[in-house]
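>>> Sequence first, predicted model second:
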Amino acid sequence: MTHRAYDVPMAGGPLKLGRTPLVMGILNVTPDSFSDGGDFSALDAALAHAEDLAAEGADIIDIGGESTRPGSDEVSVQDELDRVMPVLDALAERGFEAPISIDTYKALVADQAVQAGAKIINDVQGLQRDPEIADVAAHHSTPIIAMHWDTERDTARDLIDEMKRWLSRSVDIALKAGIARDAIILDPGFGFAKSFAENYELLNRLDELHALGFPLLVGTSRKRMIGNLLDVPPKERVSGTIATSVLGYLKGGHIFRVHDVRANRDALRVAAATLYGPPQLEG
């Protein structure tokens, strides 16, 4: 399919989404994330990993201070700030160039992070847990990613129809708060309140979500939908993740949130060259 083009307004210049897939590198500064919990919770390790992700070609770095793995405990606003703010401040001091998104559903964390230099807010609760986060995004003219996570969905109804209905509420919250329509990105929320089979149905029908009229972020990296299928632990799910990223791109996805940047970036470049032709190379 042909990718829809979007110019998402962002501090420092618009985020151009379309035929060229963008890769968002994951930086979890948490002790308990499902794949890399504790690996980058120390400041030096977090900073080094941010630099590694950028060197591998990440277009965006997504920093999160609270795990959303099944069974994880919620953390307080202060604990989340204590985890993410030193990293944001240190990256700003270094003149880190890749745009940073803050992975949070808490309005206060989002506000502090944007003031410290984050350029995108990534809310896994789709603005429906703490609606004031939409006010923060509107106040700072910050693009927002609204993810689908509907724990009360009627599973007897069509999956995509229910997702469209829930995500439309997220869009309404954003627009009523004053967020520009072109500053909204949607994430279908692979792995969140969806069964094993539903995740693969979603991947197969991802293109149906374009009817909502917003760019799509695909986040399947190392998730249980891959691990259960292949019977491998999180850090051995790279190949499976690449397959889902490429399939998501072929269904019109724009941004791919991954742990393994270089591998996914390379695969997506091949997929883009196949769909639209390779770039002209010198020599």
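Cool, the structure landed.
>>> okay, CA-based contacts and neighbour counts for the rest of this
Fine.
>>> which residues in the protein form helices?
For the chain, the helices defined by DSSP state H occupy 43-55, 77-94, 107-115, 132-140, 159-177, 196-204, 224-230, 238-250, 261-276.
>>> Now do the third one against helix 132-140, angle only.
Regarding helix 107-115 and helix 132-140, their directions subtend 30 degrees when assessed with axes from the mean of the first three to the mean of the last three CA atoms, to 10 degrees.
>>> And helix 107-115, what's buried?
Residues of helix 107-115 classed as buried: 107-114 (neighbour count, 16 or more other CA atoms under 10 Å).
>>> Among the residues you listed, which one sits closest to residue 88?
Among the buried residues of helix 107-115, residue 113 lies closest to residue 88 (CA to CA), at 7.1 Å.
>>> does that closest one really touch residue 102, like I thought?
Yes: here residue 113 reaches residue 102: they are 6.6 Å apart, a contact under CA atoms under 8 Å.
>>> Residue 271: neighbouring residues, count only.
For residue 271, the count of nearby residues is 20 (other CA atoms under 10 Å).
>>> let me fix that: residue 93
Counted with other CA under 10 Å, residues neighbouring residue 93 total 9.
>>> ok, it to residue 271 distance?
Distance of residue 93 to residue 271, given as CA to CA, to the nearest Å: 36 Å.
>>> Over to residue 25?
Using CA to CA, residue 25 is found at 19 Å from residue 271.
>>> Tell me if I'm right that residue 53 and residue 261 touch.
Yes: using CA under 8 Å, residue 53 is in contact with residue 261, at 6.4 Å.
>>> Tell me the residues that contact both of those two, please.
By CA atoms under 8 Å, 6 or more residues apart in numbering, residue 53 and residue 261 have these common neighbours: residue 25.
>>> In terms of secondary structure, what does the lengthiest strand in the chain contact?
The single longest strand within the chain, with elements called by DSSP state E, is strand 22-28. Contacts defined by 3 or more CA pairs under 8 Å, 6 or more residues apart in numbering; DSSP states H and E place strand 22-28 against helix 43-55, strand 60-64, strand 255-258, helix 261-276.
>>> another structure for you, compare them:
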Amino acid sequence: MTIDIQALIEKRPHLKDPLELYAKWQRFHHEAAELLAKTGSAVSPADTKAYPRECAGPVFQLFVSIFNLPGEELAPLALALENGEISFMQLPLDEVPDLPSLPYSKEELAGILFLLSRPYFLALRQTFPLDGSPWENGRCPLCSAQAALTSIIEGPKRNLHCSFCGTSGPYRFIGCPNCGSIDAAKLNTIISEDEPGFRVVTCDECHTYVKAMENTVLKEMTFDLADMASLPLDLVAQGKGFARMAPNPISLKRMG
């Protein structure tokens, strides 16, 4: 990879704020991984719901510190994590735990939990590597998330990429991964001259979209940065009434 966050900010100054938020998440991911390693905690078959209980509290405190969140306000979430009452594996299924004592909407809580849980999902991918496995029914073979991103490779072929755990795997080149439609009349492409190497594939059957990235883009930046760099295309697609089915790296599904 040749482009980092600062270089991308200089290249796309209109994305400075979201990219700086993503930089905070990168710091959280790095320090959370170090914390797990330091405490000897690792995601194992016995801990496939959330962070191991012995480090759930420290990881949570790290999270609220880096993102400058109100720790006391979020105390019920911390307690639920420490008691093993939260299953991160529900999140890719668009299921949010019921925590009525928190002053957040379901959408806001889903965003917080996505940012908090993602280091867990990335560790899960390291423990159970399934890259290259087919995405049956358009869902991630590891965590069952729907796709928001796809890469175009020689063939032509395409791989779907998971926004939660980062697992990538093949899916048929023609067809909507969200509803399975192969009706060419209902599958369309949005291309912007301002975003070379990116395009949006929309489905009129289920009114969703995925963003497609060419290999030339992914040679320069990670999937996360490519997703952030192409945020304007999300705005275009959603402005036309299409929905994104998985969050971007800063937890957003709905833009604007």
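Received, thanks. What you see is a predicted model, and the numbers here were worked out from it, not measured in a lab.
>>> And the TM-score between them?
The TM-score (TM-score structural alignment, normalised by the length of structure 2) is 0.33; 154 aligned residues with a CA RMSD of 6.4 Å.
>>> among the helices of structure 1, which is nearest residue 6 of structure 1?
Closest approach to residue 6 of structure 1 among the helices of structure 1 (CA to CA): helix 238-250, 15.1 Å.
>>> How many residues are close by residue 169 of structure 1?
By other CA under 10 Å, the residues close to residue 169 of structure 1 number 14.
>>> and if you look at residue 76 of structure 2?
Residue 76 of structure 2 - counted by other CA under 10 Å - has 15 other residues nearby.
>>> which element is it on?
For residue 76 of structure 2, the host element (DSSP states H and E) is helix 75-82.
>>> Buried ones in that helix, by neighbour count?
Applying a neighbour-count criterion of 16+ other CA under 10 Å, one finds 77-78, 80-82 buried in helix 75-82 of structure 2.
>>> that older thread, redo the helices and strands packed on strand 22-28 of structure 1 as TSV? Include distance to residue 203 of structure 1.
TSV is the format used below for these (distance: least, CA to CA, whole Å):
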stretch	distance to residue 203 of structure 1
helix 43-55	25
strand 60-64	22
strand 255-258	13
helix 261-276	16
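>>> who wins for proximity to residue 246 of structure 1 among the ones you listed?
Residue 246 of structure 1 sits nearest to helix 261-276 of all those, at 5.9 Å, using CA to CA.
>>> nearest to residue 166 of structure 1, of the buried residues of helix 107-115 of structure 1?
Within the buried residues of helix 107-115 of structure 1, proximity to residue 166 of structure 1 (CA to CA) peaks at residue 107, which comes in at 20.2 Å.
>>> wouldn't that closest one be in contact with residue 132 here?
Yes: in this structure, residue 107 of structure 1 is within contact of residue 132 by CA under 8 Å, at 5.7 Å.
>>> distance of residue 124 of structure 2 from residue 33 of structure 2?
Distance, residue 124 of structure 2 to residue 33 of structure 2, by CA to CA: 12 Å.
>>> neighbour count winner among the two?
Each of residue 124 of structure 2 and residue 33 has its neighbours counted (other CA under 10 Å); residue 124 has more, 23 against 18.
>>> Quick check: which element contains the more buried one?
Applying DSSP H and E as the criterion places residue 124 of structure 2 in helix 106-127.
>>> Check which helices and strands that helix sits against.
For helix 106-127 of structure 2, the packing partners by 3+ CA pairs under 8 Å, 6+ apart come out as helix 16-38.
>>> So what angle separates the directions of the helix it packs on and helix 106-127?
With the same axes, to 10 degrees applied, the angle from helix 16-38 of structure 2 to helix 106-127 works out at 50 degrees.
>>> Go through helix 16-38 of structure 2 and flag the buried ones.
Buried residues in helix 16-38 of structure 2, counting neighbours by 16+ other CA under 10 Å, are found at 16, 19, 22-23, 25, 28-29, 31-33, 35-36.
>>> and of those residues, the nearest to residue 112 of structure 2?
The closest of these to residue 112 of structure 2 turns out to be residue 25 (CA to CA; 11.3 Å).
>>> For that closest one, which non-adjacent residue is closest in space?
Once flanking residues are discounted, residue 25 of structure 2 sits nearest to residue 115: 7.1 Å by CA to CA, 6 or more residues apart in numbering.
>>> if I look at the one you found, how far off is residue 188 of structure 2?
31 Å.
>>> the more surrounded of the two?
Using other CA under 10 Å as the criterion, residue 115 of structure 2 and residue 188 rank with residue 115 on top: 21 against 12.
>>> so which of the helices and strands packed on strand 22-28 of structure 1 gets nearest residue 8 of structure 1?
Using CA to CA, these put strand 255-258 closest to residue 8 of structure 1, at 12.1 Å.
>>> Neighbours of residue 225 of structure 1, how many?
Residue 225 of structure 1 has 23 nearby residues by other CA under 10 Å.
>>> next one: residue 186 of structure 1
Around residue 186 of structure 1 there are 26 residues (other CA under 10 Å).
>>> Equivalent analysis for residue 134 of structure 1, please.
Residue 134 of structure 1 has 30 neighbouring residues, counting by other CA under 10 Å.
>>> do the same with residue 120 of structure 2
By the criterion of other CA under 10 Å, residue 120 of structure 2 has 25 neighbours.
>>> swap in residue 201 of structure 1?
Neighbour tally, residue 201 of structure 1, other CA under 10 Å: 13.
>>> Is residue 152 of structure 2 in contact with residue 217, as I believe?
No: counting by CA under 8 Å, residue 152 of structure 2 does not reach residue 217; the two are 10.2 Å apart.
>>> could you measure the residue lying closest to residue 187 of structure 1 once chain neighbours are set aside against residue 196 of structure 1, distance?
Of all residues not flanking residue 187 of structure 1 in the chain, residue 147 sits nearest, at 4.3 Å (CA to CA, 6+ apart). Between residue 147 of structure 1 and residue 196 of structure 1 the computed distance is 18 Å (CA to CA).
>>> So the two - more neighbours on which side?
Comparing residue 147 of structure 1 with residue 196 by other CA under 10 Å, the one with more neighbours is residue 147, at 27 against 15.
>>> Stretch 107-117 of structure 2: which residues count as buried?
For stretch 107-117 of structure 2, burial by neighbour count (16+ other CA under 10 Å) applies to 109-117.
>>> Which other helices and strands does the strand or helix carrying residue 60 of structure 2 contact?
Using DSSP H and E, residue 60 of structure 2 falls within helix 53-66. Under the contact criterion of 3+ CA pairs under 8 Å, 6+ apart, helix 53-66 of structure 2 touches helix 16-38, helix 75-82.
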